[in-house]
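Asks: I would like to see how this sequence folds:
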Amino acid sequence: MYKYFDLFDLISLILIYFICLFPRWKSNRRYLFLKSTLYTYICFTLYFTLMPFVIPIPFINLKMSSANINLIPFNDFLLGHGGATRELFLNIIMMIPFGILVPFIYKKNFFPTIEYTFGFSFIIESFQFFSYSGLRSFDVTDLISNTLGGIVGCLLYMLFCPLATFLMDKMFKGSGKINKIPQGITKREIILLGIIIIQLLIRSILVVYI
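Replies: Below you'll find the predicted structure:
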């Protein structure tokens, strides 16, 4: 049944892109390419770390007794768990693109980029803490390794920024000006997001009985 949840998540992400985001980015091909790359990266990251996603509802699908939390850095190494090294490197690699794309798109310096990386990782870990299946956990080691990945990515950006900027200028020469981004969200965006939230709530309740 979870495969249908994945299908719903995929459709929701596609609708959000084409209804909410694409109209805002399409005026400039370079801007569209970079923003779309970041959006796609975030979607894949959330898919592999959170999906299938359910909204935590107390007394329905939220069982704090099954929640897992680890506040001891590198506890897996201390306990000799197999695969700890592999997981560490995967978590670092996972956040390298984020550390590259954020300063490239938003012109952020080193420390703001690391703050964004830490915040993104913290959001992921927080949702894992409320995982319905209880198979995921809030792990401070993941938080540290993700942040290290952001640092590596930002350093790579700083090293190759001139070359990357040169290539972008060549690829998207004369791509047009970026129009002023509309403030707030439109009525159709509100309707779309409302439908998605309602569907998520229904699914989050039904998951208990499936």
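Asks: can we go C-alpha only for contacts and neighbour counts from here?
Replies: Will do.
Asks: Output the contacting helices and strands for the longest helix seen in the chain.
Replies: Looking only at the chain and at elements set by DSSP state H, the helix with the highest residue count is helix 140-171. Other elements packing on helix 140-171 under the criterion 3 or more CA pairs under 8 Å, 6 or more residues apart in numbering; DSSP states H and E are helix 84-106, helix 110-129.
Asks: between the first one and helix 140-171, how big is the angle?
Replies: Same thing as helix 84-106. Here the directions of helix 84-106 and helix 140-171 differ by 40 degrees (axes from the mean of the first three to the mean of the last three CA atoms, to 10 degrees).
Asks: Could you list the buried residues of helix 84-106?
Replies: Neighbour counts over helix 84-106 (16 or more other CA atoms under 10 Å) mark 84, 88, 91-104 as buried.
Asks: circling back to that earlier point, can you mark which positions in the longest helix of the chain are buried?
Replies: Residues 140-155, 157, 161 are the ones in helix 140-171 that count as buried (16+ other CA under 10 Å).
Asks: try stretch 188-197
Replies: Glu189, Leu192, Ile196.
Asks: which residues sit in contact with the last one?
Replies: Neighbouring residues of Ile196 by CA atoms under 8 Å, 6 or more residues apart in numbering: Ser12.
Asks: Here is a second sequence; please produce its structure as well for comparison:
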Amino acid sequence: MYTAVKVIDCLILLGLYLFFFLGRLKGQPKLTICLKSLYYLYLCTVFYCTLVPIIPTFDAPSINLIPFRDYFFAYGDYHRQIILNILLFMPMGFFMAWHRRRSIFSTTLTCACISFAIEVLQPWITIGRVCDITDLITNTIGALLGCLIYRAFHRFIDKLNVLS
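Replies: Okay, the predicted model is just below:
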């Protein structure tokens, strides 16, 4: 059941890309097309890792509002979860800074809002997920790091874009 729902969700995302986004990229530099396609693929990966399969649940949501509870009480694979959350949102900070060209604060705040939306949705539209404040914090840190990486290399990336 879950596999079929995941496949359907992925096919919908592929269809959106092919019929909506790809047509809007015509005439742009090759590097821009590649980066925007990677950005879309990345967003689909975040969606897949955090909200798929979409199976609405009407159970009481599971919410953790104690920052780094898993770390302090050594629950599960807390080190891995913290690192993966940071790594998951680093590309978002990078791509959002590149695509939107806003300040570090604005980019990080936008990514934090996206992370917040994901965390709030998780216990409602997926089974067995928890809304966790630690995830929000680590995702935001990852987005900030990604934004800083973009800022460090933006001149180089912009030059490549002009050459393509």
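Asks: how much does stretch 148-160 of the first structure stray from the second structure?
Replies: With mean CA distance after the TM-score superposition for the first structure, stretch 148-160 of the first structure departs from the second structure by a mean of 0.7 Å once superposed.
Asks: how about that stretch, aligned to which bit of the second structure?
Replies: Counting by TM-score structural alignment, stretch 148-160 of the first structure pairs with residues 141-153 of the second structure.
Asks: got a list of contacts for that stretch?
Replies: Against stretch 141-153 of the second structure from outside (CA under 8 Å, 6+ apart): 85-98, 104, 107-108, 111-112.
Asks: One more pass at 6 Å, please.
Replies: For stretch 141-153 of the second structure, the external contacting residues (CA atoms under 6 Å, 6 or more residues apart in numbering) are Ile86, Leu87, Phe89, Met90, Pro91, Met92, Gly93, Phe94, Ala97, Thr108.
Asks: How about stretch 113-126 of the first structure?
Replies: Contacts for stretch 113-126 of the first structure (CA under 6 Å, 6+ apart): Phe138, Leu143, Thr147, Gly150.
Asks: with the second structure superposed, average distance for it?
Replies: Mean deviation of stretch 113-126 of the first structure from its aligned counterpart in the second structure after superposition (mean CA distance after the TM-score superposition for the first structure): 0.9 Å.
Asks: Identify each buried residue in that stretch, please.
Replies: Buried residues in stretch 113-126 of the first structure, counting neighbours by 16+ other CA under 10 Å, are found at Thr113, Ile114, Tyr116, Thr117, Phe118, Phe120, Ser121, Phe122, Ile124, Glu125.
Asks: Could you do stretch 42-52 of the second structure as well?
Replies: Quick answer for stretch 42-52 of the second structure (16+ other CA under 10 Å): Tyr42, Leu43, Cys44, Val46, Phe47, Tyr48, Thr50, Leu51, Val52.
Asks: Excluding chain neighbours, what is closest to the spatially most central residue of the second structure?
Replies: Residue closest to the average C-alpha location in the second structure (CA atoms, centre = their mean): Val46, at 4.3 Å. Among residues not flanking Val46 of the second structure along the chain, Leu88 sits closest, at 7.1 Å (CA to CA, 6 or more residues apart in numbering).
Asks: And for Leu13 of the first structure?
Replies: With sequence-adjacent residues excluded and distances taken as CA to CA, 6+ apart, Leu13 of the first structure is closest to Cys43, at 7.6 Å.
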